[in-house]
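# Any chance you can model this:
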Amino acid sequence: MASIETLLNKTLSSIEQVGNDELYFLTTEGDKFKMYHEQDCCESVWLEETIGDLEDLIGSPLLMAEEVIESPPESDNYESATWTFYKFATIKGYVTLRWVGESNGYYSETVDFCKVN
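Below is the predicted model:
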């Protein structure tokens, strides 16, 4: 596993979204990173919302790459939930990715990030 901060100061050449549960980040140096959730059993984790334009992250060094984890407001729809925000910025703009994880409380609701090449 890698930290999202690994992308700090790197320049992205592309971002590919696969469904609502995988993103691939390709750097100009040829490194490829995957953001996803390693499914275990009884949990669901998905990319709920993208605030901003992913194109703003292409072609300029990332000046911000951070992860913020919060508990969402209480709900009767799940026993346990986690919101994970990924905040990125270049000189062209800001993008926030909001991932949602829900489970019965016994399984991971986190987002995984790793280098894939």
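# use CA for all of it now, contacts and neighbours both
Will do.
# Strands of the protein, start to end?
12-18, 22-27, 32-36, 43-51, 64-70, 80-90, 93-103, 112-115 (DSSP state E).
# for those strands, which one sits closest to residue 1?
Nearest of the strands of the chain to residue 1, taken as CA to CA: strand 112-115 at 4.6 Å.
# Output the contacting helices and strands for the closest one.
Here strand 112-115 touches strand 32-36, going by 3 or more CA pairs under 8 Å, 6 or more residues apart in numbering; DSSP states H and E.
# Before we compare anything, build this one as well:
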Amino acid sequence: MAEFKDLLGLTLTGVERIGDDEIKFTANDGRVFKLYHDQDCCESVYIESITGDLDRLIGHPITLAEEATSGENPPDAKPEIVKYQDCFTWTFYKLATIKGYVDIRWYGESNGYYSESVDFCEEGKSRWG
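Sure, this is the predicted structure:
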């Protein structure tokens, strides 16, 4: 099973944002990793913001690849997001190379019965191995 920290030390040749719920990372060894969420009925999980330029992750080894989650709203959360919250999760992905940092912030909300998590996998392999 791939973990986000598996990007550490890899050199990326491409980073592609696909809509609001997927980012693909292509490594120079040909492997492709995907950060995504498969939407279900009564939940919504999406990329809320990206701070930094994704192109800074290309061409140099990844020196930071961290994931963190929080059940508390960050200080700069948009009022329209927090107004009607029931059950929610913020997921933060921090990446860096010698060229700079990128923070990817995901927001997930549900009625409490559905997943608010973000998945990470290597394409061509299931998330279980």
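# And the TM-score between them?
Between these two chains, after superposing, the TM-score reads 0.94 (TM-score structural alignment, normalised by the length of the first structure); 117 aligned residues with a CA RMSD of 1.4 Å.
# returning to what we had before: could the strands of the first structure go into CSV alongside distance to residue 57 of the first structure and mean neighbour count?
Below are the strands of the first structure laid out as CSV (distance: least, CA to CA, whole Å; neighbours: other CA atoms under 10 Å):
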stretch, distance to residue 57 of the first structure, mean neighbour count
strand 12-18, 7, 16
strand 22-27, 10, 19
strand 32-36, 14, 20
strand 43-51, 12, 17
strand 64-70, 10, 15
strand 80-90, 6, 21
strand 93-103, 7, 20
strand 112-115, 17, 17
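# Just put these in a markdown table and tack on distance to residue 5 of the first structure.
A markdown table is the format used below for these (distance: least, CA to CA, whole Å):
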| stretch | distance to residue 5 of the first structure |
| --- | --- |
| strand 12-18 | 14 |
| strand 22-27 | 13 |
| strand 32-36 | 12 |
| strand 43-51 | 19 |
| strand 64-70 | 5 |
| strand 80-90 | 10 |
| strand 93-103 | 14 |
| strand 112-115 | 10 |
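# Looking at those, spot the one closest to residue 6 of the first structure.
Using CA to CA, the strands of the first structure put strand 64-70 closest to residue 6 of the first structure, at 8.0 Å.
# count of neighbours near residue 71 of the second structure?
When counting by other CA atoms under 10 Å, one arrives at 11 neighbours for residue 71 of the second structure.
# Give me the nearest residue to it, chain neighbours excluded.
In space, and not counting its chain neighbours, residue 71 of the second structure is closest to residue 89: 5.0 Å by CA to CA, 6 or more residues apart in numbering.
# which one in the first structure is aligned with the one you found?
Taking TM-score structural alignment, residue 89 of the second structure has residue 82 as its aligned residue in the first structure.
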